[in-house]
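Enquirer: Kindly generate the corresponding structure for this input.
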Amino acid sequence: MKKIVVFASGSGTNAENIVKYFSNTEIAKVVSIFTNNASAKVIDRAKNHQIPVQIFSKTELLDGNVLQKIQKIDPDLIVLAGFLLKFPENIIEKYPHKIINIHPALLPNYGGKGMYGIHIHRAVVNNKEKETGISIHYVNENYDEGAIVFQANVALTDEDTAETVAEKIHELEQKHFPEIIHRLLGE
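Expert: Coordinates of the predicted model:
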């Protein structure tokens, strides 16, 4: 069985969706959830599914401490699901093409530092975009610039608000993210 490690900074809805998706398969399982936020809701979600949680500081992420913990697990795939810190090069170098991220926009648009969550959705609405979507991509040394693995889009209307866009994006994430992880692990 293949091992997935998930990194998340917030509520953990995508992390939990991945846990649930793989809980009834023989393909893979989420073996650990890492977070940089000691009060993140993802911690409770992980505990509800008996998934070990690693809480770490930004310093531990950068100084090799987190890399050592990952190496002990030896995951087949590292999944960033709402993880807000820039992923360090020392981990990227050890796991080339084994780290993916989900981004709530159609990259290369609305990517980069500071572009996450509601900030993206507000920008999409303010720019009167006719569509938006999700991008699942490999992680490299730059925010949101790794090779794109998958994109899905959704139409927008003039009535959409940042909040309704967020709901549409969440539906796309919940549907496609586990499926793409499954596909990548099968390759």
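
Enquirer: switch to C-alpha atoms for all contacts and neighbour counts from now on
Expert: Will do.

Enquirer: Please identify the buried residues of the one helix or strand T59 maps to?
Expert: T59 belongs to helix 58-62 when assigned by DSSP states H and E. Burial within helix 58-62, assessed by neighbour count using 16 or more other CA atoms under 10 Å, is assigned to 61-62.

Enquirer: Next: stretch 15-24.
Expert: Buried-residue list, stretch 15-24, by 16+ other CA under 10 Å: 15-19, 21-22.

Enquirer: okay, which residue is most central for this structure?
Expert: The residue lying closest to the centre of the chain (CA atoms, centre = their mean) is A81, at 2.1 Å.

Enquirer: One more, please, to line up against the first structure:
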Amino acid sequence: MNLAFLASHGGSAARFLIETCRDGRLNATPVALASNNSRSPALAWAREAGLRTAHLSGAKYADEDALDAAIASFLRDSGADTLVLSGYMKALGPRVLSAYAGRLVNVHPSLLPRHGGRGMYGDRVHEAVLASGDTESGATVHLVTAGIDEGPVLAQVRVPVLPGDTLDALKARVQATEGELLLRALRELA
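Expert: Have a look, this model is predicted:
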């Protein structure tokens, strides 16, 4: 597998997967990372790690179609055959979705389909879990399709919601599982 990543901020999942490629736990080659955020820490560390990088955002292109074409071209030119979303906060266009159908994965911080969909990302997900009174949460790795958080589930891990849990405590326990879950899902996808 030749892995590319899209990240909006820190890209912790991408960083974890790059480390697993380099230490032999994942038989894959990390090739590229693009971000819609020019100040994304992920761009800086990916550049230092030797990946091909690009800032590709709506601010640089006339419309969503042009942006979709630019992302697809960047990924194609990088040689990527598998795309991982690592905290990428934008919807993907039809070119990218088509080019990576069945090879485009995302990790979501809940047990999808619960607490997924438009507006459900980051702290909002953990807040919703706590407000709902759920006794468990977790993380889900799924294939990305045109519907937000609607693609087929590849792997899930369950995390208990403990009495008195705070947003930060629950978030930390869920995030601690995401890297290994992604690794497992990518091994199966390969």
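
Enquirer: which one in the second structure is aligned with the residue nearest to the centre of the first structure?
Expert: When the second structure is aligned by TM-score structural alignment, A81 of the first structure is paired with S86.

Enquirer: Tell me where the first structure has helices.
Expert: Applying DSSP state H to the first structure gives helices spanning 13-23, 41-48, 58-62, 65-73, 89-94, 117-126, 162-186.

Enquirer: Could you give the number of residues near H137 of the first structure?
Expert: 22 (other CA atoms under 10 Å).

Enquirer: Trace it over to the second structure, please.
Expert: H137 of the first structure maps onto H142 in the second structure, by TM-score structural alignment.

Enquirer: so its match sits right up against N106, yeah?
Expert: Yes. Assessed by CA atoms under 8 Å, H142 of the second structure is found in contact with N106 at 5.6 Å.

Enquirer: The first structure: which residue goes with P30 of the second structure?
Expert: In the first structure, P30 of the second structure lands on V30 (TM-score structural alignment).

Enquirer: How about the contacts made by that match?
Expert: 3-6, 18-19, 22, 51 (CA atoms under 8 Å, 6 or more residues apart in numbering).

Enquirer: Show me which of those is closest to D160 of the first structure.
Expert: The shortest approach to D160 of the first structure among the contacts of V30 of the first structure belongs to I18, at 27.8 Å (CA to CA).

Enquirer: Spatially nearest residue to that closest one, not counting backbone neighbours?
Expert: Nearest in space to I18 of the first structure, with sequence neighbours left out and distances taken as CA to CA, 6 or more residues apart in numbering, is P178 at 5.3 Å.
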